[in-house]
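below are the sequence and a predicted model for it; my questions follow.
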Amino acid sequence: MKIIDLRSDTVTLPTDDMRQAMFNAVLGDDVFHEDPTVNKLEELSAELMGKEAALLVASGTMANLVAVLTHCARGEEVILGNEAHIFRNEAGGMAALGGIHPHIIPNQPDGTLRLEDIEGAIRGKNEHWPRTRLICLENTHNSCYGAPLTPEYTNSVAELARRHKLRIHLDGARIFNAAVALKKEPTEFTRNVDSVSFCLSKGLAAPIGSMLCGSKEFIAEARRTRKIVGGGMRQAGIIAAPGILAIKKMRERLEEDHINARRLAEGIAKIPGLSIEIDRIKTNIVYFDLIDKRLNPDALVTRLNEKGIKFLRTGAFRFRMVTHYGILPEHIDSALNALKEVMAQNV
C-alpha cells in the first residue's frame, strides 16, 4: 500500500544528490570553526538572508531558543502571538532554560500581530514589571494556515521596535514558502529584523538542520549560547552538505507544493461534511474542520490511516494536511478520494 504522508513537511526525505553530498563532504571540527562545509553553508545562508553571519543548529526549535536566549537576559520579556510556534510548540524552552517571560497577544487570522497590541504590550519603567526586550514574528505562520507575512508588515513592526529600542527575531522556518508565495526575495522579509531562523529540513528536504542569521556580534554570542544548550557539533559537514543543496536547488520548487495545497483545498471544499476557509490557503498548509460534531474525529484519522493517508488532528474537530517534496498531484487525488469515501460512511 502506498503511504501518502501529509502530516508535515518535516517528513521529506533527502534527494539522491544530498545523500551523495553527505558521503563526499569535506569535514573538520566545527567547534573550532574548521569544518569547511559548515563554513560554506553559513556564508551562503547569511548572504541569502542579507545578514553578516549565520550559525548551523540542529533544529528550528534550537534556532529559536538560541536566538531568544541570546537576545534576552533572565527575567526579561518577549512579546509574541498566542498562536506562535515558539509559544505553543517549543516546550516552553525560553522559560525553562532562560527564565524569560512570554507576553502573549492575539494573532490575527493572517498571522500578524496588530501594531496597537504590540505597543500596548510594551512595559513601561516600573520595578514591578519585567523588562520588554524582544518581539517575535513567524513567517509563514504555521497555525494561521501557513499565512505569509508581507515585507511591508514586517517593516512596520521593525519601525515600532526601533522607536522603543526593542529587538526583533523572525521565526522564518518556512520563509522560502513566503518568498515564493509573494514573489519576493528573502532579504525583503529580513532586512529590518535583528535575527532570523530558517529550516533546512522542511520543504527544502534536507535531513536535519536549521540556520540562525544575524550580525557578526549576535552570531558570535549565539555560538556560545548554542554550546550552553548542548548544540556544539564537531564534523557537522555531513549535515551542512545537504543543506547547501537545499538552499541552492530546492527553493523554487516550493511553488509545486503550493499548487498541490490549493488542489487539496479545492477538493476538500467539495466533500460533504467538511468545511474549509479556502481563501486562507496561501502556501503549503491546509486546515479543515469536521462540521457534524456528532462524528468521531479520531475515527476519521484512523480510517484514513488504514487507507495509507496520514494527517494530523490539531483541534477538537480540526485537521491539518501539509504538502511537500515527494507529494504529487496524483497523491492529492488519492487522498481526496479516500477522504470522500470515508466521509460518505459517516465515520
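That came through fine.

can we go C-alpha only for contacts and neighbour counts from here?
OK.

this structure: strands as residue ranges?
Remark: strands assigned in the chain by DSSP state E are 4-5, 53-57, 77-81, 101-105, 132-138, 167-171, 195-199, 210-214, 274-275, 285-290, 309-310, 312-313, 318-322.

one more to weigh against that first structure:
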Amino acid sequence: MTDHKWIDLRSDTVTRPTPAMRRAMAEAEVGDDVYGEDPTVNRLERRVAELLGTEAALFVPSGTMANQIAIGLHAGPGDELICDSRAHVYVWEAGGIARHWGVQARTINPHGGLIGLDHLRDKIQPDNEHYVRTRLVCLENTHNRAGGRVHPFESVCAISEWARAHGLALHLDGARLMNAVVASGVPAAEWASRFDTVSVCFSKGLGAPVGSAIAGPAELIRRAHRLRKALGGGMRQAGVIAAGALFAIEHHIDRLADDHAHAQVIADAVERAPGLSLESGPVETNLVWITVDPEAGTARQVADRLRESGVLVSALGPQTLRAVTHLDVSREQCERAAEAILRVAEGLAARAG
C-alpha cells in the first residue's frame, strides 16, 4: 500500500494499481480487440463469464457503458424501464436512458432504497397504445445511494420470478456486486442467475484502473458488441487494462471484507459524533453515507474541515457526505479518519452551541 498525503475516502474509484497489478499489466499479451484478437481481453471475458455463470461477457471501458448497453439490449423507443429513484442508471449516467435509447424511466422511491416485489406488482403498464411498454427492471447491488446495502437474496429471487412470469427483462447493475458477494456469502453466479444481464466493475473496490464488463447469454452479448461500437467503446490493444481487471478478480475479491470492516470504524465514529448520523442505518459494506444536522453546519463545511485534517470525503448534497473505504486505505488510516471525524464534529458542535 502506498502512503499518500491524504486519507482519501471520496470513492473506491481512487485506488491505484498495486505493484503486482502493474507488472501484470506491463507484461500483458495484447492484440486488436475490435478484431477479437486480444488474448488477455478474451481471457478476461471468459473468466468473468465463468465467475458469473453466464454464457459470455464483454469488456467495456466503464460501468456506465455496461449499464447503457444493457438498457439498449432490452428496451427501445416507446419502452419503459423501472428502477429506484436513486439508482445509478437514472441519476448518474447523464440521461443515457433517454439520450441513447429513447426509453422512459419509471422510478420508485422505496423506503430504505431497496426495491421489493410489493413495489413492482402494479407497475406494469396496460397493453394499450396510449401507454409506453414496460420492458425492463433494473436493480443495483450493492446499492450505492442506499448506503451500500445488499439486496436480500430472497427478495431478488422473488422479483426475478415475477419479472420472468410477466415477460420483463431484468438487469443488475453490479458495479459493486463482489462487495455483495463477500457481505452476503451468496456466490456471484447465484446472484447473476436471477438476471438476464449483469454488469460488474473492476475499477471500484477491486482496484483495477479501468474497466467493467456486461455478462449474459451469448446472443445478447453478440448484440452487445454492436452497441459497444456505437457508443465508442471499441478498444484496440486493451489487454493492458484487461490484465489489471484479471489481476483484480484473482486477488482482490476476498480482501473486500477488510474494506467492510474498515467502514465500520468510520460508521462507529459517525454514530458517536455530535451533529452527524448514518443516513441509511447500519453500514453493510464499504460505503458510509452521512447526514449532517443543519445546526452543526453544512456537508461542505464538514468536508472542508476534514480536508484540513488530511481526510478527503465527498460532499454529495447540502447535508450529505459519503466516505468509502478501499484497498488504498489501511485500518490505521481509517482509525485516524474516525478520530478526525469526531474532532471536527465536536468542534462544529461547540461553535454552534
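Looks like it arrived, so ask away. Fair warning: this is a prediction, and the values are worked out from it, not measured in the lab.

need the strands of structure 1 in TSV with distance to residue 220 of structure 1 and mean neighbour count, can you?
Listed next are the strands of structure 1 as TSV, based on distance: least, C-alpha to C-alpha, whole Å; neighbours: other C-alpha atoms under 10 Å:
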stretch	distance to residue 220 of structure 1	mean neighbour count
strand 4-5	39	21
strand 53-57	9	26
strand 77-81	21	25
strand 101-105	24	19
strand 132-138	19	24
strand 167-171	16	25
strand 195-199	13	29
strand 210-214	10	28
strand 274-275	48	18
strand 285-290	34	24
strand 309-310	41	22
strand 312-313	38	18
strand 318-322	35	21
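
so what corresponds to residue 12 of structure 2 in structure 1?
With TM-score structural alignment as the criterion, the equivalent of residue 12 of structure 2 in structure 1 is residue 9.

distance-wise, check its match relative to residue 326 of structure 1.
Note on residue 9 of structure 1: its distance to residue 326 of structure 1, by C-alpha to C-alpha, to the nearest Å, is 10 Å.

what lines up against residue 204 of structure 1 once you look at structure 2?
Checking TM-score structural alignment: residue 204 of structure 1 goes with residue 206.

sorry, back to before: okay, residue 9 and residue 326 of structure 1: which has more neighbours?
residue 9 (24 against 16; other C-alpha atoms under 10 Å).

does that one touch residue 202 like I think?
Yes - between residue 9 of structure 1 and residue 202 a contact is recorded at 4.8 Å, counting by C-alpha atoms under 8 Å.

which residues are common contacts for those two?
Contact criterion C-alpha atoms under 8 Å, 6 or more residues apart in numbering; residues shared by residue 9 of structure 1 and residue 202: residue 324.

and for residue 345 of structure 2, the neighbour number?
Other residues within reach of residue 345 of structure 2, judged by other C-alpha under 10 Å, total 25.

also residue 41 of structure 2?
The tally of other residues near residue 41 of structure 2 (other C-alpha under 10 Å) stands at 28.

pull the number of nearby residues for the aligned partner of residue 229 of structure 2 in structure 1.
Aligned counterpart of residue 229 of structure 2 in structure 1: residue 227 (TM-score structural alignment). A count of nearby residues for residue 227 of structure 1, using other C-alpha under 10 Å, gives 13.

again, but for residue 335 of structure 2
Taking other C-alpha under 10 Å as the criterion, the count of residues near residue 335 of structure 2 is 16.

same thing with residue 126 of structure 1?
By the criterion of other C-alpha under 10 Å, residue 126 of structure 1 has 8 neighbours.

repeat that for residue 37 of structure 2.
Look at residue 37 of structure 2: counted by other C-alpha under 10 Å, it has 15 neighbours.

and the helices in structure 2?
With DSSP state H as the criterion, structure 2 has helices at 19-26, 39-52, 63-74, 88-91, 96-101, 117-120, 153-165, 177-184, 188-192, 218-230, 239-251, 256-272, 299-308, 331-352.
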